[in-house]
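Engineer: Make a model of this:
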Amino acid sequence: MIRRNALLILGTSLLISTSLQANPTEETEALYQQHCASCHGADRLGGMGPALLPQNLSRLKQPAAEAVIRNGQPATQMPAFADVLDADAITALADYIYRAPAKTPDWGQAEILASHLLPHPSGTLPDEPAYKADMMNLFLVVETGDHHVTVLDGDKMEPIHRFASRYALHGGPKYSPDGRYVYFGSRDGWITRYDLFNLTVTAEVRAGINMRNIAVSADGKYVMAANYLPHTLVLFDAANLELVDVIPVGNDAGDSSRVSAVYTAPPRNSFIAALKDIPEAWEITVQDGEAKVRQMQTDTWLDDFFFDPDYQHLIGAARDGKRGYVINLDTGATIAELPLPGMPHLGSGVTWESQGRRVMATPHLGTGAVSIIDMQTWEVIKTLKTEGPGFFMRSHENSRYAWVDVFFGPNQDKVHVIDKQTLEIVKTLQPAPGKVAAHVEFDRYGKKLLLSIWEKDGAVIVYDAETLEEEKRIPMNKPSGKYNVWNKINYEEGTSH
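Structural biologist: Prediction:
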């Protein structure tokens, strides 16, 4: 939304607002085209600003959207319109962007190709870092408060660089196998390839209108995007994000589906996709630039996935929020059912060795509990009571502890520390009373860890992983997630994959 001549806008908006009740759709459409289309697109698919469609705005409540129109958005190009639009016009405009368009927008091969940006083609930048740091111990901190990313030195625990990202990054960044490049996926469908040696964007492309996440193949050759809108998986060459294939997602009966997420399965040299609207999971392999899909029928709709370390089994959360299913990825057969009431957040699960057996642990989105599961017998061996539903759980192979937040409810300023051998909560921290504490990430050695104060005036807190003592606070703008290069490219057992 770009500010026009104030007097002209004021006069026009007053005329429009007085007739909104007479013909709200037509007049509000005119209001949108005048004030918003130049940045958000005439079709609301986005441009300089994000897409303004109901699916893309799912995390923003309509009153909050009205406040953004009225007051602007700090540290962005979104201006305030309180001085040029009256209250009725702002309300009508907010209502309009939360309504689905009359025609479902398209985003196929032509649109993807037209969106491709290539400021620095592969091979045109220096092959040495422009600064001194352990490249394997870098963290990327995603700051959603003003849509920026901070590159953090994991040895000194000091910022190296901060840069603007696309709007609403989602699903966590993914690294190339050598750790040099990082790939970001935005809610609006943009994929960004960023060079950590030269601290610059090398390529971008828009894979869809509403995208869930991306995955990078184990060999680093491909990037795959999972879309809600349209119902597609999209495959790119990782080097310059050139389009390889657009895969419509549907079953043999002709039903199409949104894609909940896509994951990399390194030992299998494949991608695994979770489908939202069809009771299937897909395994996609790429041979000679061609994607081949293997469809696996599931007993029900699965909303979230977890994998054992060898990627022999997939553990999916049933949509009813009461159980999980264990699927053998070789046969596609369901081999176990897990009682997991309270909607487990399996995407945040972790594994470790406890008393001679491999266990996995997952927080729950709907109840204050952490479930611990024996991965040999597929039995829930313990349920820890927490002070509220959690979202993120993290550990490290070299740490004796696992950490889980209390992301939802009145105790969201607390975080629990679990002893991985006794399977008991041994400490509960409250680092910033009244402020959300969430998302732990360890350094590459498991000696230190970062915890977010998830607020606009927030911070990343550095802890000693053994003593659990706080060492320092680094101010950040709503640091939603931290991602260590070593942990991510080595699929460290204590971090999400």
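
Engineer: For the rest of this, base every contact and every neighbour count on C-alpha atoms.
Structural biologist: Noted.

Engineer: Name the nearest residue to Thr91, sequence neighbours excluded.
Structural biologist: Sequence neighbours aside, Glu66 is the residue nearest to Thr91 in space, at 6.3 Å (criterion: Cα to Cα, 6 or more residues apart in numbering).

Engineer: which residues does the one you found contact?
Structural biologist: Contact analysis of Glu66 by Cα atoms under 8 Å, 6 or more residues apart in numbering lists Ile90, Thr91, Ala94.

Engineer: what helices or strands is the helix or strand where the first one lies leaning on?
Structural biologist: In this structure, Ile90 is located in helix 87-97 according to DSSP states H and E. Counting contacts by 3 or more Cα pairs under 8 Å, 6 or more residues apart in numbering; DSSP states H and E, helix 87-97 is packed against helix 6-18, helix 24-35, helix 62-71.

Engineer: Would you mark the buried spots in it?
Structural biologist: Under the neighbour-count criterion of 16 or more other Cα atoms under 10 Å, helix 87-97 has Asp88, Ala89, Ile90, Thr91, Ala92, Leu93, Ala94, Tyr96, Ile97 buried.

Engineer: Quick check: Ser480 is in a strand.
Structural biologist: Yes - when DSSP: H, G, I helix; E, B strand; the rest coil is applied, Ser480 is found to be in a strand.

Engineer: Enumerate every residue touching it.
Structural biologist: Neighbouring residues of Ser480 by Cα under 8 Å, 6+ apart: Val141, Val142, Glu143, Thr144, Ala438, His439, Ser452, Trp454.

Engineer: So which of the residues you listed are in strands?
Structural biologist: By the criterion of DSSP state E, membership of the contacts of Ser480 in strands covers Val141, Val142, Glu143, Ala438, His439, Ser452.

Engineer: To compare with the earlier structure, here is another sequence to fold:
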Amino acid sequence: MKRLLVSAALTMAVLISTGCQTLPPPEGRELRGTGDLGLIIERATGSVLVVDHSEHAVLGRVEGLGDLSHASVVYSRDARYGYVFGRDGGLTRVDLLTRQVTDRIIQSGNSIGGAISQNGRYVAVSNYEPGGVNIFDSSTLDLVAEIPAIYTNAQGEQGQSKTVGLVDAPGNQFVFSLFDAGEIWTVDMHRHPPGVERYPAGKEPYDALITPDGRYYIAGLFGEDGLSMMDLWAPEQGARTILPGYGKGEQRLPVYKMPHLEGWAIADGYAFVPAVGRHEVLVADMEDWRMVQRIPVQGQPVFVMASPDNRQIWVSFAHPLNDVVQVIDSRTREVIRTLEPGKSVLHMEFTPRGEEVWVSSRDSNRVTVYSTRTLEPVATLPAQKPSGIFFTNRAHQLGL
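Structural biologist: The predicted structure follows:
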């Protein structure tokens, strides 16, 4: 006990001698961190829920975020602020602790997502109308750069392309694809003005991802079977096609919803990829990017996501078979469970260490939390037409 008292006295003496002091929390407000918080998009009401995934709790609702029919979120480096990208071109900065909108701008006519730079200073938004990428100061939302996606088509005419697959990359870069032009562009934010480089890609890239180490940028191609991959360590080599012709000779099904590549599954040296217009998950060997297996699933996959320990692959589906989620064992590559979280499953998000996964069911107005150990539900939370779920650990991951 004497030692404890002496230790406490010494600690207080150090604080006093260095000019530091302990302060009580602000009146009426509890001090807390943001590491177990997140935002859930309520797509029909222009609102987001602030949630605590440790307690399975909704802490509050933030309203006035516009059209969230296709919305996503990135986080500041301190994981206090979420930047919400809305379909109406809105960019909204939300304070998770005060649960308030701090800034909001309308920066285009139609946007589909965004990214925050490696150093946290810039937020970039990918736009359909007008096509291009706008870059903003993350503290003030002041415009830093406009990058219109101008290209020349085969007839020699100039056009402005929709931009898709925007991610952050090492070296304080942004990378994105031009759907109409079939190109991949990189933006170096260390240069003033930002340096833009252009590279040819495959036909009609519709979405993209960056591998967890930040080396490979991979764009899915709607206009042809295959994916376009660029090595960001050697961008001068350009993009090359991987998994070419995976559907050659087969009848293609109507595509009800384009797969999302962000968050796709990479486990044990293999990539698990949603096949466009097919009831399959493709497995590619990342050593040479050849296809090694097709895993049959119950519908057209939209999200194919690996648990943080890479033991499981969780798959959601497009309409009309979108009321279920299937779980694949990454070792056996077989479906081990089919779950029914509710009507119109739209998104999934693993907790940072992977003990649970949260699943949104738009038409059931709820989010279901599953244990990844038992594959049983452990909690449900009410939500108004929920879609995207975004936890703050994304603040410390590339490309999310």
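
Engineer: returning to that earlier point: tell me what angle the helix holding Ile90 of the first structure forms with helix 62-71.
Structural biologist: Here helix 87-97 of the first structure points in a direction 130 degrees away from that of helix 62-71 (axes from the mean of the first three to the mean of the last three Cα atoms, to 10 degrees).

Engineer: residue range for helix 87-97 of the first structure in the second structure?
Structural biologist: The aligned range for helix 87-97 of the first structure in the second structure is empty, by TM-score structural alignment.

Engineer: now the strands for the stretch 51-200 of the first structure?
Structural biologist: Assigned by DSSP state E, counting those that start in this stretch, the stretch 51-200 of the first structure shows strands spanning 138-143, 148-153, 158-164, 174-175, 181-185, 190-195, 200-206.

Engineer: ok now the shortest one, how far from the chain's centre?
Structural biologist: The chain centroid and the centroid of strand 174-175 of the first structure are separated by 12 Å under Cα atoms, centre = their mean, to the nearest Å.

Engineer: what does that strand correspond to over in the second structure?
Structural biologist: Aligning strand 174-175 of the first structure against the second structure (TM-score structural alignment) gives residues 74-75.

Engineer: with the first structure superposed, average distance for that stretch?
Structural biologist: Superposed on the first structure, stretch 74-75 of the second structure shows a mean distance of 0.7 Å to its aligned residues (mean Cα distance after the TM-score superposition for the first structure).

Engineer: For the helix holding Ile90 of the first structure, what is the distance to the chain centroid?
Structural biologist: Put simply, helix 87-97 of the first structure sits 29 Å off its chain's centre (Cα atoms, centre = their mean).

Engineer: Stretch 230-250 of the second structure too?
Structural biologist: Worked out by Cα atoms, centre = their mean, stretch 230-250 of the second structure lies 22 Å from the chain centre.

Engineer: That stretch: which residues count as buried?
Structural biologist: With burial defined by 16+ other Cα under 10 Å, the residues of stretch 230-250 of the second structure counted as buried are Met230, Asp231, Leu232, Gly238, Ala239, Thr241, Ile242, Leu243, Pro244, Tyr246, Gly247.

Engineer: Taking the centroid of the first structure, which residue is nearest it?
Structural biologist: Nearest to the mean C-alpha position of the first structure, counting by Cα atoms, centre = their mean, stands Gly171 at 1.9 Å.

Engineer: so how far is Gln287 of the first structure from that residue?
Structural biologist: Gly171 of the first structure sits 26 Å away from Gln287 of the first structure, going by Cα to Cα, to the nearest Å.

Engineer: Check Glu397 of the first structure too.
Structural biologist: The spacing between Glu397 of the first structure and Gln287 of the first structure, counted by Cα to Cα, is 34 Å.

Engineer: Then Tyr131 of the first structure?
Structural biologist: 37 Å.

Engineer: So the two - more neighbours on which side?
Structural biologist: Tyr131 (12 against 8; other Cα atoms under 10 Å).

Engineer: Dump the contacts of Ser480 of the first structure to TSV, plus distance to Ala369 of the first structure.
Structural biologist: Formatted as TSV, those follow (distance: Cα to Cα, whole Å):
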residue	distance to Ala369 of the first structure
Val141	27
Val142	27
Glu143	28
Thr144	27
Ala438	16
His439	17
Ser452	21
Trp454	21
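
Engineer: Can you flag the buried ones in these?
Structural biologist: The buried subset of the contacts of Ser480 of the first structure (16+ other Cα under 10 Å) comprises Val141, Val142, Glu143, Thr144, Ala438, His439, Ser452, Trp454.

Engineer: Let me see the ranges of the helices in the stretch 101-250 of the first structure.
Structural biologist: In the stretch 101-250 of the first structure, the segments counted as helices under DSSP state H, counting those that start in this stretch are 109-115.

Engineer: tell me, how many neighbours does the residue lying closest to Tyr81 of the second structure once chain neighbours are set aside end up with?
Structural biologist: Nearest non-adjacent residue to Tyr81 of the second structure, counting by Cα to Cα, 6+ apart: Asp95, 4.8 Å away. The local packing of Asp95 of the second structure (other Cα under 10 Å) involves 18 other residues.

Engineer: again with Asp288 of the second structure
Structural biologist: Other residues close to Asp288 of the second structure by other Cα under 10 Å number 8.

Engineer: now swap in Phe350 of the second structure and tell me
Structural biologist: With other Cα under 10 Å as criterion, Phe350 of the second structure counts 24.

Engineer: thinking again about what came up before, next, format the buried residues of helix 87-97 of the first structure as JSON lines and append distance to Gly316 of the first structure.
Structural biologist: Output for the buried residues of helix 87-97 of the first structure, formatted as JSON lines (distance: Cα to Cα, whole Å):
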{"residue": "Asp88", "distance to Gly316 of the first structure": "46"}
{"residue": "Ala89", "distance to Gly316 of the first structure": "45"}
{"residue": "Ile90", "distance to Gly316 of the first structure": "42"}
{"residue": "Thr91", "distance to Gly316 of the first structure": "41"}
{"residue": "Ala92", "distance to Gly316 of the first structure": "41"}
{"residue": "Leu93", "distance to Gly316 of the first structure": "40"}
{"residue": "Ala94", "distance to Gly316 of the first structure": "36"}
{"residue": "Tyr96", "distance to Gly316 of the first structure": "36"}
{"residue": "Ile97", "distance to Gly316 of the first structure": "34"}
